[in-house]
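please work out how this folds:
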Amino acid sequence: MKKHVGLRSRLAATAAVSVLAGGSVVFGASPAAAAACGASLSVSTAGASAAWDVACDAGHIRVVGWVKDTDNDGQCARVRVEYANGDKWYSPRACPKGTKVSFGSPWSSTRSQIINAYLYEFDV
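Just a heads-up that it's a prediction; the model follows:
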């Protein structure tokens, strides 16, 4: 149970940014970063950091970026992408401390040009 509580607290600590179609940035309390086509986001937790771009092409959307473990706490870092159609994808894990992993999620043919992406840490 401790693993779940740690994950929730880490998710709650994640910076949240919603990028709207008009290009404005709104900070919120959600652990997710909702982003539209062309958005570039950078987020961090106490033990991880990540940055990604949202790419769109011919009605498809994907996330391309990197994730890094920044703390020697026995946890790994990962990015979770949620598409509007309900599909989820997880980046490769980054650990131990100092490990940085590049990733590119698969293209989704969802009609929505918005995705939700989360940076989180988990026990290994």
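
only C-alpha atoms from now on, for both contacts and neighbour counts.
Noted.

now whichever strand or helix holds residue 118, how far from the centre of its chain.
If you go by DSSP states H and E, residue 118 is part of strand 114-123. How far strand 114-123 lies from its chain's middle: 4 Å, per C-alpha atoms, centre = their mean, to the nearest Å.

what does stretch 89-96 give?
With C-alpha atoms, centre = their mean, you get 11 Å for stretch 89-96.

before we compare anything, build this one as well:
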Amino acid sequence: MRTKHIVMSAVAGVALAFGATAGTAAADSGEAGTPGVLGACPDTGNEVRVRGGYAEWDITCEGGKVYVRGYVKDTALDGKCARVKAKNMNSSTTKRKSACGFGEARKFDFNLGKGKGAKVYLTVT
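Below you'll find the predicted structure:
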């Protein structure tokens, strides 16, 4: 899989202050330090890593519906959970999956309904 370059909101703010621009693949969830991917169909090979969590996912469209498929993994002994949140860009449909406990990985297969893309975030809480 190819690796997506994800911009954390804090880093993006510093980069923008110095005149650099973030790529269109990055989306700000509104939560400091939360990387996200804004993807139109198809957007495959997304790999996101944050302290304590890792996730891979593909965004696809089939029959006019948006699907996000992949897995999320807890990578730290910190008592927190790695969480993926996916939201349909065209509606309020949102799905979530969590992996809690060091080394735990959970697969997900989200049907987000009618649309052509999704915003997907990885957090550790």
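
so which elements touch the strand holding residue 118 of structure 1?
Applying 3 or more C-alpha pairs under 8 Å, 6 or more residues apart in numbering; DSSP states H and E, one finds that strand 114-123 of structure 1 contacts helix 2-13, strand 33-36, strand 48-57, strand 75-83.

let me have the ones you listed in a markdown table, extended by distance to residue 19 of structure 1 and mean neighbour count.
Converted to a markdown table, these look like this (distance: least, C-alpha to C-alpha, whole Å; neighbours: other C-alpha atoms under 10 Å):
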| stretch | distance to residue 19 of structure 1 | mean neighbour count |
| --- | --- | --- |
| helix 2-13 | 19 | 14 |
| strand 33-36 | 5 | 22 |
| strand 48-57 | 11 | 20 |
| strand 75-83 | 15 | 23 |
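
OK, contacts around residue 43 of structure 2?
58, 59, 60 (C-alpha atoms under 8 Å, 6 or more residues apart in numbering).

any idea what it aligns with in structure 1?
Applying TM-score structural alignment, one finds that residue 43 of structure 2 aligns to residue 39 in structure 1.

contacts only, for the counterpart of residue 55 of structure 1 in structure 2.
Aligned by TM-score structural alignment, residue 55 of structure 1 pairs with residue 60 of structure 2. Going by C-alpha under 8 Å, 6+ apart, residue 60 of structure 2 touches 41, 42, 43, 44, 66, 67, 68, 117.
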